[in-house]
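K.L.:
Sequence and predicted model, in that order:
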Amino acid sequence: MGEFRPVADALLYLAGSWRVTRTVRDLASTDEGTFTGTTTFSPLHGDGLLHHESGTFVWQGTARPAERTLRFLPGSAPGTADVRFADDRPFHDLDLTTGRWVTDHPCAADLYRGEFTVLDADRWRTVWRVGGPAKNLVLTTGYARAD
């Protein structure tokens, strides 16, 4: 597809601040929530980036502050990343060299399948589909460069 934009180095591309908008759809209940905020990828001591996301999550009419932290480390091939939770547990791999990447993350009995798409120099998107006995969700996130 022509909408994908190859990225030679995922960490270099992601560095900086991004405006974030996310929809969360529960396919079982048809409930829908939204997250709006910012994600900042700042240099880690050593190699890699610290990903910090913060904003407001609205679910069933109730707004709450929300945040998360991840670590994006250099991957096994040039230009790729090894994404880890803040406590260093593995999350997923990331390779944007074609502009699109699909990856999985097993979480207990549920499976998270993520699709990353680079739209242009200042916009990218993720779609996570979560399925299993505990969850049936689609999380769609748009990122727009803020700096």
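P.N.:
Thanks, I have the structure now.

K.L.:
can we go C-alpha only for contacts and neighbour counts from here?
P.N.:
Fine.

K.L.:
Point to the residue nearest the middle of this structure.
P.N.:
Centroid check for the chain by CA atoms, centre = their mean gives Thr126 as the closest residue, at 5.7 Å.

K.L.:
and that one, how far is that from Arg64?
P.N.:
22 Å (CA to CA, to the nearest Å).

K.L.:
so Arg113 makes contact with Asn136?
P.N.:
No - judged on CA atoms under 8 Å, Arg113 makes no contact with Asn136 at a distance of 11.6 Å.

K.L.:
list residues touching both of the two?
P.N.:
When contacts are counted by CA atoms under 8 Å, 6 or more residues apart in numbering, the set common to Arg113 and Asn136 consists of 129-130.

K.L.:
Give me the helices and strands touching the helix or strand hosting Leu50, please.
P.N.:
According to DSSP states H and E, Leu50 maps onto strand 49-59. When contacts are defined as 3 or more CA pairs under 8 Å, 6 or more residues apart in numbering; DSSP states H and E, strand 49-59 sits against strand 32-43, strand 62-74.

K.L.:
Name the residues of that strand that are buried.
P.N.:
Within strand 49-59, the residues that count as buried by 16 or more other CA atoms under 10 Å are 49-58.

K.L.:
okay, pairing it with this:
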Amino acid sequence: MSSSRTTVHFVPDALAYLAGGWSVERELSDGGHTGSFTGRAQFHVGDTNGEWLHVEEGVVEWGGATRNAGRTLRMLPLPDGTAEVSFADGRPFHLLDLRRGRWTAVHQCAADRYEGTFTVLSPDEWHLRWAVRGPAKDQLLTSVYRRIRA
């Protein structure tokens, strides 16, 4: 997925590219345990100050249990086509720059380091790989997003 031979799709404006609905398939791994998330993501303008929302909803399967799961991120567009991403409560998360079709974001959360690699493969598909390392964490979350056509 993130091979240097992967052809990437350049994206001059991250939020214009992401706008709309996407299916999400995510593989989860944590210290030898595995699971999955299947659902949908929606990217849309959230309020009048130009902020966007990234809302995911679906089903997670983990440790023999299946339950509903979701998350919301806030995204503020920047004039150069990038975006500042924050958690739902407003805490900063990372910058998102898809202009070259690939971006690596780093977020330090206490002793845990989150490294996310975004790879845009086409107008209708992108991949996200989060590797999380820390004293008590050894996680890998690998996601495939595919555009939902109306």
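P.N.:
Arrived safely, thanks for sending. All values reported here derive from a predicted model rather than from experimental measurement.

K.L.:
which stretches of structure 1 form helices?
P.N.:
10-14 (DSSP state H).

K.L.:
ok, Trp130 of structure 2 - contacts?
P.N.:
Here Trp130 of structure 2 is in contact with 114-117, 139-142 (CA under 8 Å, 6+ apart).

K.L.:
Could you work out the most separated pair of those?
P.N.:
Thr117 and Gln139 (14.0 Å; CA to CA).

K.L.:
Pick the most buried one from the helices and strands packed on strand 49-59 of structure 1.
P.N.:
strand 32-43 (a mean of 20; mean count of other CA atoms under 10 Å).

K.L.:
how big's the offset between it and structure 2?
P.N.:
Compared with structure 2 after fitting, strand 32-43 of structure 1 deviates on average by 0.5 Å (mean CA distance after the TM-score superposition for structure 1).

K.L.:
now the helices and strands packed on strand 49-59 of structure 1 as TSV including distance to Asp120 of structure 1?
P.N.:
Output for these, formatted as TSV (distance: least, CA to CA, whole Å):
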stretch	distance to Asp120 of structure 1
strand 32-43	17
strand 62-74	20
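
K.L.:
out of the ones you listed, nearest to Phe85 of structure 1?
P.N.:
strand 62-74 (4.7 Å).

K.L.:
which residues of structure 2 does the closest one align to?
P.N.:
Here strand 62-74 of structure 1 aligns to structure 2 at residues 65-77, judged by TM-score structural alignment.

K.L.:
In space, what's closest to Leu78 of structure 2 - neighbours in sequence excluded?
P.N.:
Glu84 (7.3 Å; CA to CA, 6 or more residues apart in numbering).

K.L.:
same deal with Glu125 of structure 2?
P.N.:
Arg146 (4.6 Å).

K.L.:
residue contacts, the one you found?
P.N.:
Applying CA under 8 Å, 6+ apart, the residues near Arg146 of structure 2 are 22-24, 124-126.

K.L.:
What lines up with Arg22 of structure 1 in structure 2?
P.N.:
Arg22 of structure 1 maps onto Arg26 in structure 2, by TM-score structural alignment.

K.L.:
Thr39 of structure 1 too?
P.N.:
Residue correspondence to structure 2 (TM-score structural alignment): Thr39 of structure 1 is matched to Ala41.

K.L.:
pretty sure that match is touching His54, no?
P.N.:
Yes - using CA under 8 Å, Ala41 of structure 2 makes contact with His54 at a distance of 6.8 Å.

K.L.:
Thr7 of structure 2 maps to what in structure 1?
P.N.:
By TM-score structural alignment, Thr7 of structure 2 lines up with Glu3.

K.L.:
which bit of structure 1 covers stretch 109-123 of structure 2?
P.N.:
Going by TM-score structural alignment, stretch 109-123 of structure 2 lines up with residues 107-121 of structure 1.

K.L.:
And the contacts of the matching stretch?
P.N.:
Here stretch 107-121 of structure 1 has contacts from 3-7, 13, 96, 99-106, 124-135, using CA under 8 Å, 6+ apart.
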